[in-house]
Each structure stands twice: as structure tokens, then as C-alpha cells.
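S.K.: need a structure here:
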Amino acid sequence: MARQPMLKFVNIGRDMPEKRDANVRNHDFHEIYAEYAEAKAAEQASRCSQCGVPYCQTHCPLHNNIPDWLRMTAMGRLKEAYELSQATNTFPEICGRICPQDRLCEGNCVIETAGHGTVTIGAVEKYITDTAWENGWVEEIVPMAARGESVGIIGAGPGGLAAADVLRRAGVQVTVYDRHDRAGGLMTYGIPSFKLEKDVVMRRVAQLERAGVEFVLNCNVGVDLSFQAIRGQHDAVLLATGVYKSRELTGPGAGAKGIVRALDYLTASNRIGFGDEVEAFENGTLNAAGKRVVVIGGGDTAMDCVRTAIRQGATSVKCLYRRDRANMPGSQREVANAEEEGVEFVWLAAPKGFGGDPVSGVMVQKMRLGAPDVTGRQSPEPIDGADYVEPADLVIKALGFEPEDLPTLWEEEALPVTRWGTIKADFQTGATELPDVFAVGDIVRGASLVVWAIKDGREAAAAILAGFDAQASQVAAQ
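M.R.: Below is the predicted model:
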């Protein structure tokens, strides 16, 4: 290996793993990117400039030690690279696949701002951990010592699972409650397999199960088991429910058959991928095959829906978004992938109403961008007389998610919420005003990213452990 393995961005260009041909991949649900070969991973990692102030690390919610594990990869020291990556990230192979690196680490890479093209951080991260699994470097979770404390975690998504990992390694007894029949939350049922194949998630769940984490599935808290009962069984409770209430459409005909929620649609598709029988898919309600599909929204969930519809055999797939391409919230990388696969984007367009029942068309209001709103983004304004009807047999609402009313659903009015309905909790520790009750992830932040939920889960687990240790010290002092 050369004495100086890094700083090769001047001579070596950015090179992502090869993407499968769009006309092939749009017929299946396998991940679209091939894996790096070892030499290619080392080459791309060697482009890192090892800058004195690593903005990639600063802009990573987990503050992953990116420059160091890139250097280890460039030097062929992959096991050490994995150990560095795993030290700060519970699920690096998942973040490598689904994080919007273009908005986080890669979007703030120093050599990108210098015009050399960012380091392919996400692809290298994925490669490192996939290699670690293949080589048996991912060690079983072995608790440091058995502890008497018990923690109940409500929600088996990324925040809950990340907290379970930290707590179990410390020896705490952990029970995870979830309404679904499989753990993983949106990683299992919300994100399509072409972005995150499900064996990647199930492998981590199995690791936690082998470590002694107990999963109580098909458990709808507030119905099957009360929140108060869970509090009574554990020394601390962590809320990691996510946000699942879909924002709704308004306008004439918004309640017509054939207008469905994005999460229902994606969940049905993912269940089919598991081999489940899904009546709503079989009868066509949540199946795009042979249909003209219109997806309303511009975020990553909308991108998941349009790309799923293409794979299900829709005759056409169009995405309506009320702003332009530059102002959409979803990943530009995902938009490009969708366009390659046959999705048509209709910018500056909003639904005004719906015709037919079952739906046969979307009344579209053309828009223009006006003055900036309080966030600085230009607000869309309708253009008078610029309406038209977009034919549609299936309309998918991907307008974002809001928190459920947990205090009412769980009959716990003391559970503190913000004016947006999210749980009011300390952003560093996750502590709420209820004693020994913590909250993390989307139920605190609002709909956000998997990587932020992982960060929150890890930090709340550390705070819970610190609280247990403080209580033990007080008891010992008495």
C-alpha cells in the first residue's frame, strides 16, 4: 500500500457502485446498486481529503467518524473500518442504504465544494458492514453484566431498536412492544425493498433476539395492553412509536374509492414481498398493476410510492408536486432514479378535486411560486384558469405524517405533548415530564430520518443507564 493512501481526489473521480439497468430493475424489488469490489471501495475511500474540520462528520446526526473509517478502508483494514463505523452507529449498513447522503455527509464534503465530486461515503459505509457480516466480524451482543433493571420500549422502529441494543449490551432487561407482526417499523413496512432489502433489517432484529431482547408483537398499546400496565412492569419506559397518522386531502371527491394512503400502499407491497397474503392487494385496492397512477406529494415517501407502482406494472405513473424540482423536500437522487425507471413528474401542480367514484381523474390546479414563506421557501400560488384533469385509476396520498393523539389513545392525559401533538421531551436525553418515561424519534421530532431516530435512541438509552446508576449510588450511600 502506498505510503500516502489518501488525498487522491485530484486524480481519481467519483464513482458510485454500478446501478442495474433501469429497464431491468423496474420489474423487481431488489436493491438497485451493486456492491463495490474491495479494490473499488479502497479507491473511492482514498479520495477523502482528510480535512482538518470534517464537515461530513459534523453534518452526520450520529457524528460518525467518517474520515477515519474511510482511511482504514483505503488501507485495506476493513475490520477496523467496521469497528469504527459500528462504534457510533447501531445500523451502519442500513444508513448506508437509505440515508439521504446528498443532504447530509456527502452534501457537505469539502472536495465537493471544491468541484471534485463528493466522496461516496454512503456506498463505502454499506460495503464495510456488508463485508463485516460476510466475514463474521459482527459479534453477538453480550451483556457486560446482568442487571436487575427493566426497560419497556414501545415501538420497534429504528429509535426503539437502537435503544434496545445499547441497553441490552449494558445488561438491562429489555422488552419491545410493537403493533405489527414483525419488528423494524418503517424500515420493515414503509421503505421498499429496492432501497432496503428486508433480510438486512431482520438480521439485526434476530441479533437482538439472540441477545435476550424480548419482542411482544401484534400488541396495540392502549387496546391490547394499557400504557399504565407497561409502566408498572418496567423501571423505565421509552416511547418510540413514530408518526403514522397520514395527512389527508381535501376538495370535492377526496373520499372516493381508489384514493389510498401511502403507508397502506407501501405496507401492502412489503407484506407481499414477505410472502404474506394481503386481501387489499389481491382485490386490486392497493395494487397498481394495469392502472394509471397519480401520486400526490414531493417527499421521499412519494418517491417510494411512484417507484413501487412502476414495479407493480402500472400503465403510467405521475407524481404531482405543488412546487418545482428545486424546492421539493425529497432526495434529488431518488427523483433521478424514479425518472430513469419511467416516472413522470408534474411540477407546480396541486390537486383541486377528484372525479368519479371509484376515482377516474384528478382535477389539477397549476401553480406558480410567489413570495417566500416563514421558512424562506417560495409559496405556491394558483394560476387562474390553468386547471385540467389528469386521468387516474389509483391516487396515492403521500402528504406526510402527523402524530397520533397518544394521551387520548393511551388514557394518559399527563403525557406531555407539544402544540403539534408530538411528545414533549428533552432533545438530548429524551426525558419527558412523566417520571422514568422517555421518548425518541419521530414522535418527538415529527416525521424525520432513520438516522435521527437512531441517534435519539442511543442517547436516550445512555440517559436511562445514567439514571439507573445514579439511583444505585444513592441506595448504596444509604
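S.K.: Only C-alpha atoms from now on, for both contacts and neighbour counts.
M.R.: Fine.
S.K.: Residue 308 touches residue 192, doesn't it?
M.R.: Yes: under the criterion of CA atoms under 8 Å, residue 308 makes contact with residue 192 at 7.3 Å.
S.K.: Pull the residues that contact the longest strand anywhere in the chain.
M.R.: Looking across the chain with DSSP state E, the single longest strand is strand 378-391. Strand 378-391 is contacted by residues 292, 322-323, 348, 360-373 when judged by CA atoms under 8 Å, 6 or more residues apart in numbering.
S.K.: Give me the subset of those residues lying in strands.
M.R.: Within the contacts of strand 378-391, residues falling in strands by DSSP E are 292, 361-372.
S.K.: Quick one: buried ones out of those residues?
M.R.: Neighbour counting over the ones in strands among the contacts of strand 378-391 (16 or more other CA atoms under 10 Å) leaves 292, 361, 362, 363, 364, 365, 366, 367, 368, 369 as the buried ones.
S.K.: To check against the first, give me the structure of this:
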Amino acid sequence: MKFLRCKEIPPSTGKTVSIIGAGPAGLGAAGFLRCRGHEVVVYDMMPEPGGMMMFGIPDDRIPKDNIRKSVRELVEGGARIILNNKVGRDISLEDIIKASDAVLIATGTWKPRRLGAPGEDLPWVLPAADWLVEVHMARYGYLPWAKVPKVGGRILVVGGGLTAADAVHVPLTYPEFKDGVEKVVLSYRRTRDYAPMRKNEFERLIKMGAEAWELTQPIAFYEEGGRKVVKFVRMELKASDSGRPKPVPIEGSEFEAEFDWALLAIGEVPTPPFNNGCCGIELNPDGTIKTDENFMTTRKGVFASGDVRHGPSLIGKALKSGLDAAQKVHLYLTGQL
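M.R.: All right, here's what the predicted structure looks like:
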């Protein structure tokens, strides 16, 4: 993966673009804009660039050295990256907009979606995405291991997407956890045929030793007599207008099982660095940033791309969104938009 795709940087245009978010969309856009001679400043809340590519995905699924090499090339090409700096907390979005000729927001989807079940806030029920980030923060020396929940014993992972797959993979393979694992159960409300992670990945996890509880849904978490209990309901699939079968609870099918930890991987929601309406920028009902066909928000000169614009996606789609948005930013800066 390369972010800077030119051999030489052209003379400066004198225009400055501020990019908020150093994930695939933001870094891809930064490389494109540097190759057009624009000055680029990237802000990111994490201690190292890469976003979820770096901190949310297992090392053996994405080689982190490749990301670091591409980031070095970008910095050597003149991009400035400001880390440990969360826009909206450490610096004002309005101040960034006023100091820039254009702004691109690419802050992704960092907030876990909630299941809405009783007991979801118990200390042994964790958002899988947050836990994966903490694991990798500790692995790379940015967080003490003592602050990372030592997940082990009987582990429940809930979900059917790639975050769920990673939440199964890490305890079973990382040396920091695997010796303490008794079993890992993957609970998914549909069947493997409809899992976003795809059937072959689902079956790979089973071959690794995970148990698959298809057509099940946790509906409550509680403690009783020192036991940590999860209450489930069995599901059945029924036809829907979307073409994808809808999981429906089967009345009277509830059952319980004991676990030591539960990792919830039921999706993430967009995390724009502002509240709806701030700085003249509007959000869509689903929390994504409202843009036109040119990736421009409701504030002139402010653009959005990646998952914060279109919702959770794979790295390739986010990267393409960043590149496409960067082209529009370039046209805007050169008076062609």
C-alpha cells in the first residue's frame, strides 16, 4: 500500500489542505495532494498514523511495517502529521478551517454500535473494536499491558463481520492471550452463508478452534452466584424486501451459557469531529457527514471522505474514497470546481 504515488513533488501551489484523520482515506488523500504541490497537514488522535489499519487489525492480516514505510515516504515527501491531537478536543475544527485553504474530514468509524441488551455495561462485556485497539496500542508500546483486559477462559464473540473475525483470531493466536483461552464461541444471528466476513473466513475460524453458534443472539448479560451468564435466543431467517434474510427470534427458544468474557462486534458508527450543525456542517440521519457529489460538505471548502462519509467499509473502499475526494479538493483549490 502506497500513499505517495509520485517520484517528485512539484513546486508548492501555496495552498494548504488540512486533513483530519490518518487512516486509509486521509493518508491516501494526503499523498495525492502532495503530488499536486499542495501543502498538507494531517491531524490524528492516535500516537501513530494508520488508523484502524494500524491499531484495529491483527498484525498477520495487515503487515504494519508496510504501513509505516508508506507513512515515512509521505512525510519525506513533505506532508506534516500531527499525532495525539484530537480535533474537537485538543484543537478547534473552526480554527483549522480558518487556517486552511481546504479541509478534508476522514475520521472514520471509531464508536462501537451497542447491542441494547441488559447487562451490556458489565465490566466483562467489552466492545470488540475498542479492545482490539487497546491490544495493539500495548503491543506497540503506547499503552501499559496492565490497562488491557486480560481476556481468557471462556470467550464469547458476537457478530459476523471482520471485527468479529479479528476478535476471535487475536485470543487464539496472540501469545499474550492464547495460553489462557479455554474456548472461543462465535455467536452470529444469521448463518455463515450471510456473514459479512464471508463464509471462507467463518470456516477458517472454526478450523482454528472456535465454536460457531449460528442463528443465536445474546439478549442479556448478568451475574449470579459468582457466575457470568449470557442469555441467548435462537433465531430463524425469514425473507425480507432487501433480499437478505432477516433474523427473527424464535419464541420460547431462550437458553443460557456461562462465559468469562464477551466481545461485542456488531458494527461501528461514524465519528465526525463535531456535533451536528457545528461549523455549518450537517450530518445525515445515520451520523455520516452530508456531502454533495463532489465530496463537499455543507460548509464551502470542507470535504469528507472514507467511512465517516459512507459508513463502515473495507480498507480498499476507504482508500478509494480518499483519493476520489482529494481529486475534488484539488479541483476546488485550482478554481475548477
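S.K.: hang on, the earlier thing: just the closest of the ones in strands among the contacts of strand 378-391 of structure 1 to residue 333 of structure 1, please.
M.R.: residue 369 (23.2 Å; CA to CA).
S.K.: Residue range in structure 2 corresponding to the longest strand of structure 1, please.
M.R.: On structure 2, the counterpart of strand 378-391 of structure 1 by TM-score structural alignment is residues 245-258.
S.K.: quick check, distance from that stretch to the centre of its chain.
M.R.: 28 Å (CA atoms, centre = their mean, to the nearest Å).
S.K.: Tell me, how many residues neighbour residue 382 of structure 1?
M.R.: Neighbour count of residue 382 of structure 1, defined by other CA atoms under 10 Å: 17.
S.K.: Same check on the one 5 residues further on?
M.R.: Residue 387 of structure 1 has 17 neighbouring residues, counting by other CA under 10 Å.
S.K.: do residue 82 of structure 1 as well
M.R.: So residue 82 of structure 1, with other CA under 10 Å, has 25 neighbours.
S.K.: Tell me the secondary structure at the closest residue to residue 337 of structure 2 other than its chain neighbours.
M.R.: In space, and not counting its chain neighbours, residue 337 of structure 2 is closest to residue 331: 5.3 Å by CA to CA, 6 or more residues apart in numbering. Classification of residue 331 of structure 2 into helix, strand or coil gives helix, according to DSSP: H, G, I helix; E, B strand; the rest coil.
S.K.: Per the alignment, name the residue of structure 1 opposite residue 331 of structure 2.
M.R.: Using TM-score structural alignment, the equivalent of residue 331 of structure 2 in structure 1 is residue 466.
S.K.: The residue nearest to residue 112 of structure 2 when sequence neighbours are not counted and residue 164 of structure 2: what is the separation?
M.R.: Nearest residue to residue 112 of structure 2 in three dimensions, chain neighbours excluded: residue 268, at 4.3 Å (CA to CA, 6+ apart). Residue 268 of structure 2 is 12 Å from residue 164 of structure 2, where distance means CA to CA, to the nearest Å.
S.K.: what do you get for residue 81 of structure 2?
M.R.: 31 Å.
S.K.: go on, residue 8 of structure 2?
M.R.: Distance, residue 8 of structure 2 to residue 164 of structure 2, by CA to CA: 41 Å.
S.K.: Looking at those two, which one has more neighbours?
M.R.: Using other CA under 10 Å as the criterion, residue 8 of structure 2 and residue 164 rank with residue 164 on top: 25 against 12.
S.K.: who's in contact with that one?
M.R.: Residue 164 of structure 2 makes contacts with 128, 157, 158, 186, 264, 265, 266, as judged by CA under 8 Å, 6+ apart.
S.K.: Which residue in structure 1 aligns with it?
M.R.: Matched to structure 1 by TM-score structural alignment, residue 164 of structure 2 sits across from residue 302.
S.K.: One more: residue 63 of structure 2?
M.R.: Match for residue 63 of structure 2 (TM-score structural alignment): residue 197.
S.K.: Count the neighbours of that match for me.
M.R.: If you count neighbours by other CA under 10 Å, residue 197 of structure 1 ends up with 20.
S.K.: The ones in strands among the contacts of strand 378-391 of structure 1 into a markdown table, with extra columns for distance to residue 169 of structure 1?
M.R.: Formatted as a markdown table, those follow (distance: CA to CA, whole Å):
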| residue | distance to residue 169 of structure 1 |
| --- | --- |
| 292 | 50 |
| 361 | 54 |
| 362 | 52 |
| 363 | 55 |
| 364 | 53 |
| 365 | 54 |
| 366 | 55 |
| 367 | 53 |
| 368 | 54 |
| 369 | 51 |
| 370 | 53 |
| 371 | 52 |
| 372 | 48 |
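S.K.: Aligned counterpart of residue 80 of structure 1 in structure 2, please.
M.R.: Taking TM-score structural alignment for the superposition, residue 80 of structure 1 sits opposite a gap in structure 2.
S.K.: In structure 2, what residue corresponds to residue 446 of structure 1?
M.R.: By TM-score structural alignment, residue 446 of structure 1 lines up with residue 311 in structure 2.
S.K.: Check residue 182 of structure 1 too.
M.R.: In structure 2, residue 182 of structure 1 lands on residue 48 (TM-score structural alignment).
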